[in-house]
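S.K.: 3D, please:
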Amino acid sequence: MPMTSAAERRPTIMEVARLAGVSHQTVSRYLRFDGAGLKPQTRERVADAIAKLNYRPNLVARSMRSRVTGRVAVVMPSLAFNPTRMLSGATRAAHEAGYQVEVISPEGGAAARSTRILELADARLVDGILSFSTVDEAANNLPKGTVLVVSPEFDDEMRGIGDLADAAPVAEMIERLAESGHHRFLHIAGDRTFASARARATVFTETIARLGLASVGIFDGDWSGESGIAAVEAIRSSDRPTAIIAANDLVATGVLRAAHQRGWSVPDDLSVTGWDDAPGSEYLIPALTTVNTKIEQIGSNAMARLIGRLRDEAPVLSTEPINRVIWRESTGVAPTA
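M.R.: Sure, this is the predicted structure:
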């Protein structure tokens, strides 16, 4: 015999309000903004009532009634790269504005992302959508009232583009090393299918030419420590550079090891720079000169633009440079000999 006891019935927001001794509007505000703006005692009473009743909001029904969910979606390409820091910046900005965040990573390229974005918009489960990669024209056919912000920081393979491909620090490092007497440079590039690797190689070539310095060449690496070792092993003694600009910190660690094996002291005989400010790079011997990228800032600025659109307000964006050179012990004055 089918059972229809009250235990199976889903508790309502009105029951939560009665148990907490508040209005249903207060409960709704608690759910939408995670308690932000309510008095501590009120937040505690509502939270206790929700827990006692095991209340779960019907998000579909709520969004159909009000077309406001208090939720936003972040769409990423397939996660071949760990985007934790950028997502941290985006989610922190959303939470500070009272929004919950759903992260979605559909398989496929721009067409697949656009299809998923349309599904989210049609279901009215989120107020706005932030995509960190490109979408196709289908995403232009969103239902009225749906806000989409595209901040293309990655391509379909999670390779950095946009601000992540800014190579200006390469020029800054070469310029400062040149002021310290360096005149022969080698660049160990990353995988050239990455826009960032291509940009750094281009800036390296242009800066060397602009300053009238000598280039030992560009070694095509693959972001690995092994490519740093291979590049140093391939240098002829007669062509030894005074400074090596490595594609990232991992490549630079390979350079440090290979230089040591060849009897070259860093930085006395050879200056070395990396990129990424990877954890532990400051503890290497010598500590590695590198580039710190504020990936969290990219995420928070992108989310701020979405929230600004949702609220019809000008977004408050951080204008600090994304990249900053951190000078440490692996760089110094050029050798005199």
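S.K.: contacts, neighbours, all on C-alpha from now
M.R.: OK.
S.K.: what about residue 96, how many neighbours?
M.R.: Residue 96 is flanked by 11 other residues according to other Cα atoms under 10 Å.
S.K.: swap that for residue 123, sorry
M.R.: For residue 123, the neighbour count with other Cα under 10 Å is 12.
S.K.: need the contact list for it.
M.R.: Residue 123 makes contacts with residue 60, as judged by Cα atoms under 8 Å, 6 or more residues apart in numbering.
S.K.: again, but for residue 32
M.R.: Residues counted as contacts of residue 32 (Cα under 8 Å, 6+ apart) are 69-70, 98-99.
S.K.: just to confirm, which helix or strand has it in it?
M.R.: Using DSSP states H and E, residue 32 sits in helix 24-33.
S.K.: What residues of that helix count as buried?
M.R.: Neighbour-count burial for helix 24-33, counted by 16 or more other Cα atoms under 10 Å, picks out 24, 26-33.
S.K.: what do you get for stretch 137-151?
M.R.: For stretch 137-151, a neighbour-count test (16+ other Cα under 10 Å) marks 139, 142, 146-151 as buried.
S.K.: which one of those residues is nearest residue 199?
M.R.: Sorting the buried residues of stretch 137-151 by distance to residue 199 puts residue 151 at the head of the list, at 19.3 Å, by Cα to Cα.
S.K.: quick one more, to check against the first:
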Amino acid sequence: MSDHAGRRPTIVQVARLAHVSHQTVSRYLRHNGGLKPETVRRVEAAIEELGYRPNLVARSMRTRRTGRLAVLLPAPALLLPTRLLSAAAVVAHDAGFLIEVVSIEGGPRERAGRALELMTSGQVEGVLSLSSLPGLTDQPATPSRAAFAVVGEYDDELHGIGELADASVVAEIVEHLADLGHRHFLHVAGPDAWPSARARRQVYAEVIERLGLVSHGVVDGDWSAECGYAAVRALPGTSPVTAVVAANDPMATGAVRAALDRGWGVPERLSVVGWDDLELGRFATPSLSSVVVDREEQGRVAMERLIALVRGEPEPERTRLPLNRLVLRESTGPAPVLG
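M.R.: Predicted structure coming up:
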């Protein structure tokens, strides 16, 4: 049995197993860099074998660092961006930080004041806000204030804005379907209170007009599968509509179900495209053509930027794919020839 069994492994044990000094292990844990790749490999292998985790309390007493980061949400937060938060948490934990999610009530200025209080409280080393706050922009840590970074892709009700509301892929959807011979379309829209829904509705109308296609209506939806189902069930039996562009996957799934209930094959009679690329749609029959929204990448990039600000390091360079990307699957195909 190893000499560390039953006890919390120490940095000295990690150093001994990796055949390096404890100062080298400490340097690795501080992410100071400059270590040889072989040294990094041995240290990481020793940490993994021992199950070593830094003692954040002791580190805080020595360095005045807390090892904690905060993610700010406007309150009440009824729809949490769980995929973004999960990806951000993984990045934080891998870097040796704990994170806590803080929901702050009030208007933007009140939340900005509360954010400043948190940044100067000494309780956290960095603050990541999902919505923009007046007077606060990305800033590195100082001896008296925590670092701050903002995602800026959500409004005060956590509705997607900015790149999350970019609807340019709707044009790509309609153009692709038009290339397949589709000329008659229906759009099942999201609630008008959502910037993303308004943008998708607007781009849909613009591209239909630009390409000389025919829209047989825009159905006001509520993001539910029932809404998509009702929209397709309401089409006349002789409707020339052969393509449905839905503003999210649940409404698209409802549209597919309604088509099948009417005896309309998908995509043989009706092509359907959704948005969000939910897992259920990928495994449905037929699998759903949709728009991937890479919220995980958004969370990773934001947290990496915050950690760089905390440490006074340059933001890591990475090649970012577009946040929204069309993925074609079984629910779309060539336009049928209707009698």
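S.K.: among the buried residues of stretch 137-151 of the first structure, which two are most distant?
M.R.: Of all the pairs that those form, the one spanning the most space (Cα to Cα) is 142 and 151, at 17.1 Å.
S.K.: My reading is that residue 256 of the first structure lies in a helix. Confirm?
M.R.: Yes - counting by DSSP: H, G, I helix; E, B strand; the rest coil, residue 256 of the first structure is located in a helix.
S.K.: Helices along the stretch 201-337 of the first structure, start to end?
M.R.: Along the stretch 201-337 of the first structure, counting by DSSP state H, counting those that start in this stretch, helices occupy 225-233, 249-261, 295-311.
S.K.: which ones are touching residue 338 of the second structure?
M.R.: Neighbouring residues of residue 338 of the second structure by Cα under 8 Å, 6+ apart: residue 240.
S.K.: wait, residue 232 of the first structure
M.R.: Per Cα under 8 Å, 6+ apart, neighbours of residue 232 of the first structure: 255, 258-259.
S.K.: wait, what's in contact with the residue nearest in space to the middle of the first structure?
M.R.: The residue lying closest to the centre of the first structure (Cα atoms, centre = their mean) is residue 86, at 2.7 Å. By Cα under 8 Å, 6+ apart, the contact set of residue 86 of the first structure is 295-300.
S.K.: Swap in 6 Å and give it another go.
M.R.: By Cα atoms under 6 Å, 6 or more residues apart in numbering, the residues touching residue 86 of the first structure are 295-296, 299.
S.K.: Would you map the helices across the stretch 1-150 of the first structure?
M.R.: Counting by DSSP H, counting those that start in this stretch, the helices of the stretch 1-150 of the first structure are 13-20, 24-33, 40-53, 59-66, 84-96, 110-123.
S.K.: among the ones you listed, which is nearest residue 229 of the first structure?
M.R.: Judging those by Cα to Cα, what sits closest to residue 229 of the first structure is helix 84-96, at 28.9 Å.
S.K.: Let me know the angle separating the closest one from helix 295-311.
M.R.: Angle, helix 84-96 of the first structure to helix 295-311, by axes from the mean of the first three to the mean of the last three Cα atoms, to 10 degrees: 30 degrees.
S.K.: Buried residues of helix 84-96 of the first structure, list them for me.
M.R.: Counting neighbours by 16+ other Cα under 10 Å, helix 84-96 of the first structure gives 86-95 as buried.
S.K.: And those residues, which two are furthest apart?
M.R.: Distances among the buried residues of helix 84-96 of the first structure were taken as Cα to Cα; the most separated pair is 86 and 95, at 14.4 Å.
S.K.: which element is the closest residue to residue 204 of the second structure other than its chain neighbours on?
M.R.: Spatially, and ignoring its direct neighbours in sequence, residue 204 of the second structure is nearest to residue 170 (6.2 Å; Cα to Cα, 6 or more residues apart in numbering). Using DSSP H and E, residue 170 of the second structure maps to helix 168-179.
S.K.: tell me the average deviation of that helix from the first structure after fitting.
M.R.: If you overlay the two and look at helix 168-179 of the second structure, the average distance to its match in the first structure is 0.8 Å (mean Cα distance after the TM-score superposition for the first structure).
S.K.: Contacts made by that helix with the rest, please.
M.R.: Contacts for helix 168-179 of the second structure (Cα under 6 Å, 6+ apart): residue 207.
S.K.: Flag every buried residue along that helix.
M.R.: For helix 168-179 of the second structure, a neighbour-count test (16+ other Cα under 10 Å) marks 168-171, 173-178 as buried.
S.K.: same thing with stretch 229-240 of the first structure?
M.R.: Residues of stretch 229-240 of the first structure classed as buried: 229-232, 240 (neighbour count, 16+ other Cα under 10 Å).
S.K.: Then stretch 154-171 of the first structure?
M.R.: 154-161, 163-171.
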